[in-house]
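K.L.:
my questions concern the predicted model and sequence given below.
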Amino acid sequence: MRTDTAQIVRLVDYRPSDFLIDSVELDVSLHPTATQVRATLVVRPNPDGRPGAPLVLDGDELNLKAVALDGRSLAEEEFEASPQSLTIMQPPRQSFTLTVETELNPTANTKLMGLYRSSGNYCTQCEAEGFRRITYFLDRPDVLAVYTTRIEADRDEAPVLLGNGNPVESGSVEGSNRHYAVWEDPHPKPSYLFALVGGRLGRVSKSFTTMSGRAVELAIYVEPGKEDRADYALDALERSMVWDERVFGREYDLDVFNIVAVSDFNMGAMENKGLNIFNDKYVLASPETATDMDYAHIEAIIAHEYFHNWTGNRVTCRDWFQLCLKEGLTVFRDQEFSSDERSRPVHRIAEVKTLRARQFLEDSSPLAHPVRPTQYREINNFYTATVYEKGAEIVRMLKTIIGNESFRRGMDLYFERCDGTAATVEDFLEAFAEVSGRSLSHFARWYEQSGTPRVTVKSHYDKAAGTYRLDFTQSTPPTPGQPNKEAMAIPVVLGLVAHDGSSVEAACEQVDERGVFILDKAADSLTFTGVTSLPVPSLFRGFSAPVKVTLDLPNEELLVLLQHDSDAFNRWQAAQTVAMRHLAALSNGAQVSDEEIDAFSTALCSFMDTDALRDPAFAALVLTLPSEADIAQEIGKDVDPDAIHRARSDMRRRIGKTCSAHLHRFYEELADSGPYSPDAASAGRRALRNASLDLIAAADQAAGEELAAAQAESASNMTDRLAALSVLTTLPGAAREEAITQFGERYRNEPLVMDKWFTLQAAIPEDDTLERVKGLMEHQAFSIGNPNRVRSLIGSFAMLNQVQFNRIDGAGYDFLASIVLRADELNPQLAARLLTAFSTWRMMESTRREHAQRALWTISRKPNLSRDVGDIVSRTLDGDDAK
């Protein structure tokens, strides 16, 4: 299937805007159905633009009320207007003022882009192209302007009025119950960073003093009555600011920093200058309603949006092809922050699990694209794991290659040169090339080529010569639009481990003192000298590059790494590799002997004896088998989700039986003995205890059911209560249904907790789950118009329930297709995200492939599809039509 190629936007076609906008004065009079917007723009021709070009402003479903140039109303023949654009035929050839008046209906804006109402409050979302839904504008990131915003509203409806920048004036509107507030942002910014909020909101605040001694008022606005649930987010914000000053030397630059939590939001959060708008799930937390993972996500996302102040706002991207320049870099920064705040090894493993589950999958699907794509039809569809997570890995590899000191100097130079500008990937790399003295032209291929490189390693030991050789080859599989790939510059951090656990000291001139080797050819070899006994190679320590590795090590040597490697990531990876080998074999119908499974289980027991209580969070990760989706990725073709589910369930049962004594001991010893705390150490203890409960239940349903039911009833925090309910959902019977009902009754007035309730039920891998999901769509807590509700129920069914979404009868595919079409009429962004669940359809066995293809064709043939959904379904069906 192909869509209209005229809609494709290409990087090679970039040219500067014909006009620039120096300043914007907005007067926004809020009303539920008839908001009035008056935009006064100071415009001038761009010296780098086309001389004599008309001024063409972007719009999206706009209702134009008036337009004037330098105070004179334009005649009809002087402009052309439609809901999608406004063209001034012959604009002046020097600076001029353009005034545009539009009228909006925020209540009817179900797309949640532009200005809309959420639970009675007004808010905006302008990235990527939402500002054009507020007023006609040059809605592109390389047009930077200074904004002044006057917001007016009914005092009873919206007593709080917030905008970008600093507050400069407020007051009452004479003769009415209306009031106003004026906000000024002194820093030029692109339109996608504009924001305003008006509504009834509670507030928590504190003062922060920057490293230069400036006072900044920090505030978080939430639904009234939930102020105490914002305390952790406020603390995370302050810690983020301190960390960014210390690690990157970046100081905040306004008098206030505001965050607003809203319940209807397409994204996680948005970094609007000085006024971050958040999905409330990433702000609100209390021990009774939020899990340890929720607290960790709040901390990370608060940090991410704050860090955007410099990597995204002060330095923005020239065009949307450079999206990774702000997102990938900022993800790297928030990952480093979380690693410093928590356990670095544990956090690194979590990062890699996310990367493999989302980005590796994307790279192997028809939706594959380079980190910097070369073309797109709908930019909303490129807020992807490739841009974010793989983009962060590229920054991490850059730091590994040039070293910590050069990396910090490169960042300083990048900020110095690009502050206040719209930059490119080339601007970014140039700063690091200059300070390090290295050419990064080869490294730049990471931004240009899609697909996940595969590195194959073979080892050779010559005892007589005392040498040990590692032979590396690399290749990247073809992806849509890129059949032939060049060799990448891949940093390999490595070490050698003796079978007794000691580190092998050996010389190799290609490996630097940090243990870093750069594989930048299709094939290369390392020879170590002075090796007196056969070592075990520990490769890609800390996951030094986003690649897949094929290594010719037997399971016995991998288990040596589990017990003895000094690199925590590779200890975890060794356990995952052995488990994956067994799981893939079992899923494909091969025999795996009891002795092999017992050897792995015994190694886990030994690990628990020696290491589990040193870092319980790490131990919990080691005990967790690869997910069913991970196994499907590993198998790669003719996948049978039912066979994978049986194999994983059987292996969990066998590990649970072998390690039963250890698991029961940990479950008893790690019970919380004091008040709840979300700190990393306490969360780690809960993680290991609940991982133990999960394996206990896998091995002995009666024992697991008894423990889980008791924990669900008596838990003092949401982490333990939800973990117990999660275990019960794997155990069919009356106890499960009773626990599900009780949980739903207990939290029926807590929307964010009900999301967890929806998710657990959607993931039950049983034949009646699809009917359960359809029934839950009628629940009073569910709304097809709320993205959180839809993601928690429908998204969880499609993304997490491998067995039931990929049903052999195709019913799961048909169900999702019907929901995508229904959601597309309300919120195309949400519909397109749901549709990405089909990205794995080509790897399924033939019957499922046929059903999935028919469901996709049903979507594609629907008249008047949104660009969002049309783009995704086209690329999913027709891989060569992608990037």
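P.N.:
In hand now; what should we look at? Numbering: from 1, shown residues only.

K.L.:
going by C-alpha atoms from here, please, whenever you check contacts or count neighbours.
P.N.:
Will do.

K.L.:
how about residues contacting stretch 118-128?
P.N.:
30, 106, 112-117, 131, 158, 191-200, 262-264, 270, 379-380 (C-alpha atoms under 8 Å, 6 or more residues apart in numbering).

K.L.:
buried set for that stretch?
P.N.:
Neighbour-count burial for stretch 118-128 flags 118, 121-128 (criterion: 16 or more other C-alpha atoms under 10 Å).

K.L.:
end-to-end on it?
P.N.:
19 Å (C-alpha to C-alpha, to the nearest Å).

K.L.:
now do the contacts for the closest residue to Gly130 other than its chain neighbours.
P.N.:
Nearest in space to Gly130, with sequence neighbours left out and distances taken as C-alpha to C-alpha, 6 or more residues apart in numbering, is Gly114 at 4.4 Å. Contacts for Gly114 (C-alpha under 8 Å, 6+ apart) come out as 124-126, 130-134.

K.L.:
Ala703 versus Ala710, what's the distance?
P.N.:
11 Å.

K.L.:
do the same with Arg867
P.N.:
52 Å.

K.L.:
more crowded one of these two?
P.N.:
Counted by other C-alpha atoms under 10 Å, Arg867 and Ala703 do not tie: Arg867 has more neighbours, with 20 against 13.

K.L.:
returning to that earlier point: reformat the contacts of Gly114 as a markdown table; add secondary structure and distance to Arg214.
P.N.:
Formatted as a markdown table, the entries for the contacts of Gly114 read as follows, by DSSP: H, G, I helix; E, B strand; the rest coil; distance: C-alpha to C-alpha, whole Å:
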| residue | secondary structure | distance to Arg214 |
| --- | --- | --- |
| Thr124 | strand | 29 |
| Gln125 | strand | 30 |
| Cys126 | coil | 30 |
| Gly130 | coil | 33 |
| Phe131 | helix | 32 |
| Arg132 | helix | 35 |
| Arg133 | helix | 36 |
| Ile134 | coil | 34 |
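
K.L.:
below is structure B, check it against A:
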Amino acid sequence: MKTEQPQIIRLEDYREPAYLVENVELVFDLESESTRVVCAATYYANNTDNAPLVLDGEDLKLLHISLDGRELGENDYSCDNKSLTIPDLPERFELVIETEIDPKGNTQLSGLYQSNGTYCTQCEAQGFRRITYFQDRPDVMATYNVTIIADKASCPVLLSNGNLLEHNDVEDDQHIAVWHDPFPKPSYLFALVAGDLAQVSDTFVTCTGRTVDLHIFIEHGNEDRVDWAMESLKAAMKWDEDRFGLEYDLDLYNIVAVSDFNMGAMENKSLNVFNTKYVLAKSDTATDADYAGIEGVIAHEYFHNWTGNRVTCRDWFQLSLKEGLTVFRDQEFSSDMRSRPCERISNVKVLRAAQFPEDAGPLAHPVRPEQYMAIDNFYTATVYNKGSEVIRMMHTLLGEDNFRKGMDLYFERHDGQAVTCDDFAAAMMDASDIDLTQFKLWYSQAGTPEVTAHWSYDHEAQRFDLTLAQHLAPTPGQNDKQPMHMPISVGLLDLEGMEILSDVLSVSKARETFSFENIESEPVISLNRDFSAPIKLKAAYSRVELAFLMANDSDDFARWEAAQTYGTDLLLDMVKAYQKGQPFKKDEDFIQALRQTLLNDQLDLDFIALCLQLPTEGYLAEQMETIDVVAIHQAREALRRYIAEDLQKDFLRIFRDLRSDKPYSPNAASCGQRALKNTCLSYLAEGDDPACLALITAQYHNANNMTDRMAALSILSNKEADARLEALEDFYTRFKDDALVVDKWLSVQAMSSLPGTLATVQNLMSHEAFSIRNPNKVRSLIGVFAHANPLHYHNEDGSGYAFHTDRILELDKINPQIAARMVAPLGKWRRFDKKRQDLMKAELQRIIATDGLSGDTFEMASKSLG
């Protein structure tokens, strides 16, 4: 089968739907391989063009179709593998369509499919068309009534959106449930779940005194692993009332966790479907990062109830309208639940690791894309994480009070509507009377602005001048860029470390100078505090100034940033030395600055741990014109050894002080203790001291929580020692029946820096623990190897690329969404030496030349090749 190049969809071609829908009646008769779906919808014309009705449909068997009670014959409509078209329609009519689908055979996990025997839907972005013929677009909103008929024994639980109206037996072995969602919604928010599931319940009393029933449905045996998810849900509901005045609008809220899911979770109105990864947790199976992830994702999907469901996006180009805004909201929630500076640092690390490279490569696109082939490929770091930064900048420019007024106005104007990013910006401008016209370029211009800072001090005039110049490089399809409007937070510190001035500058020109008067002595400047704008900052700091900021800056993000900048500068010098065959030089001042941070008892422990973490190999690679993965790895390992040698006694003392036999708690203070303790342990492991190896091994075997056990296992996974093999074998034996924990076991091996890691990954492909049909397994093994192990993925013989490409092509036949998301590492070919460039391009060409390739994967590979 020859690959059919997908059609390009353009924002400029958007047109309102020819027909709108008043209400939808769905009846599902669930059978594993032959589910029947009856869809009865009331349509009415949205214009006077007498256009045909074009309904989307994929992998459907059409059984019957009737218009206003009249059965249509084959001459009354046309149907192909993508759509069903009906001409000559009245202005208002009822259309009834019966289709048959195969949930068991649906390996794409889009539409209606089965996960471990449970029927489950995933309709965002375009999965509803795999259930029935429909105008599968977000600006067609309707109320839904859903009837589910299923076997009582295999499917005792029958769920859909909204309120349960009826639940009865219909035959000896069958039962029926009828659900009604009173809020109009697009088809992508439709949800159905049916299966044999356990239920954990609680309640939440809203700010107006209503009681909301909360239910979490999971596979039997997992009932003891949902307490944290339930607590996180209730905390999110309370926070949204307090921060934004948003109350939940129904009396029922359901969450279902399934093992096979393409995404992290889905915000379907009142019936959120989650990947088990973001629901299940207890101390012996989940790490601190897992607990934080669950808290954040539970909140994210709940917050969508208003920013995504009650007000949704007009078209998929506006995806960041709901996702960027909701990421900002969940980040703010997590910051209030935990350490605000550490959450900000973590968010920026994610942005730099995923979004900055996206902005700098062939897949660069604006926060509001202008075109796409497959919308599933645009669930990107740009839409989500950079989109969140755009909202954060609005918040900074407007201030909390005006931002809240803007949010209130947005809901007042657009509740129950499908709208655009421009509509959101208009609400913010009208509520605050602040002009955001230029600011909106953040939605339409791709790329990361580079801001160069120069400063000078006039002793006689006691004036400090700061000049900022911004540049936005060309990106695919956008060669000429205009200056962006951004907030740059700055501070001035005197030589005693006292803050002289703190301000937020509104920067809007290609080059502009800001003057600060009555500055009595030459200060040290702190720039882009709290990462107030998502930019690449070029500032000529000396290493002395960076060490000063590490020790004295009152803004914790800027303090961490100084450590990262110093470390990056030092490591890039070491990379150059390695490439020239010169020995590495130890920088005593940097290590001393780290010691001061380590021993500062005024700082949060989790913040200290973050400051002690060197820039990642991936981040260092992004700073190089031509990436040298071997030199980067060798330089970073050498610096870690220098730090470990000089601070060994401090690390050992703090490690011992922080060890605790107290019962596990996921609270921020306890997480901080474990973070610093395990950071100390990782540095202690840099040497070959048998006593340190014994410490690591003892922590692995004696840990009373998964965070400490995984920290030890991660260290051992990079050790050529019997203890590594013993721990890996023990870990699998302990947890082989827990799929989520086994995912950690796969990932830790895929990330190993030891020789032979690719062979290990290849062998794990045939292990009983792995299934290429399960997205979590694919991400844990193949995804981690390709994205998080540059040393072995970029092996100079190209074996890593060939293995990766083989898996992409294998996956494309099973689940094109997951296959397409795996392509990105190959798209960085331009950043490598000529030999690796040729090898990576050859693999992209091999993907494109494959017959029958999906549109999703074709788009990603063709754009990556350029």
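P.N.:
Arrived safely, thanks for sending. Since the structure is predicted, the reported quantities are computational estimates derived from the model, not experimental observations.

K.L.:
and Val283 of the first structure? What does it align with in the second structure?
P.N.:
Superposed on the second structure with TM-score structural alignment, Val283 of the first structure falls opposite Val279.

K.L.:
my guess is its match meets Asp227, correct?
P.N.:
No. Counting by C-alpha atoms under 8 Å, Val279 of the second structure does not reach Asp227; the two are 9.1 Å apart.

K.L.:
of the two, which one has the most company?
P.N.:
Higher neighbour count among Val279 of the second structure and Asp227: Val279, with 30 against 17, using other C-alpha under 10 Å.

K.L.:
residues touching the more buried one, list them.
P.N.:
Val279 of the second structure is in contact with 225-226, 228-229, 257, 294, 298, counting by C-alpha under 8 Å, 6+ apart.

K.L.:
in helices, which of the residues you listed fall?
P.N.:
228-229, 294, 298 (DSSP state H).

K.L.:
could you dump the residues you listed to TSV with distance to Leu441 of the second structure and neighbour count?
P.N.:
Output for those, formatted as TSV (distance: C-alpha to C-alpha, whole Å; neighbours: other C-alpha atoms under 10 Å):
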residue	distance to Leu441 of the second structure	neighbour count
Trp228	40	20
Ala229	38	23
Ile294	33	25
Ile298	31	30
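
K.L.:
for these, which one is nearest Asn702 of the second structure?
P.N.:
When those are compared for distance to Asn702 of the second structure (C-alpha to C-alpha), Trp228 comes out closest, at 24.0 Å.

K.L.:
ok, for the residue mapped onto the closest one from the first structure, nearest residue in space, not its chain neighbours?
P.N.:
Aligned by TM-score structural alignment, Trp228 of the second structure pairs with Tyr232 of the first structure. Nearest in space to Tyr232 of the first structure, with sequence neighbours left out and distances taken as C-alpha to C-alpha, 6+ apart, is Ala285 at 7.1 Å.

K.L.:
with Ala18 of the second structure instead?
P.N.:
Asn46 (5.2 Å).

K.L.:
also Arg836 of the second structure?
P.N.:
Sequence neighbours aside, Glu796 is the residue nearest to Arg836 of the second structure in space, at 6.5 Å (criterion: C-alpha to C-alpha, 6+ apart).

K.L.:
now do Ala698 of the first structure
P.N.:
Counting by C-alpha to C-alpha, 6+ apart, the residue nearest Ala698 of the first structure is Arg653, at 4.8 Å.

K.L.:
the one you found matches what in the second structure?
P.N.:
In the second structure, Arg653 of the first structure lands on Arg641 (TM-score structural alignment).

K.L.:
helix/strand/coil for that match?
P.N.:
helix (DSSP: H, G, I helix; E, B strand; the rest coil).

K.L.:
which element is Met394 of the second structure on?
P.N.:
Assessed by DSSP states H and E, Met394 of the second structure sits inside helix 387-398.

K.L.:
what range does that helix cover in the first structure?
P.N.:
The aligned range for helix 387-398 of the second structure is 391-402, by TM-score structural alignment.

K.L.:
the matching stretch vs the second structure, mean deviation?
P.N.:
Stretch 391-402 of the first structure differs from its equivalent in the second structure by a mean of 0.4 Å after superposition (mean C-alpha distance after the TM-score superposition for the first structure).

K.L.:
pretty sure Arg93 of the first structure sits against Pro47.
P.N.:
No. The pair Arg93 of the first structure / Pro47 is not scored as a contact, 10.5 Å apart, by C-alpha under 8 Å.
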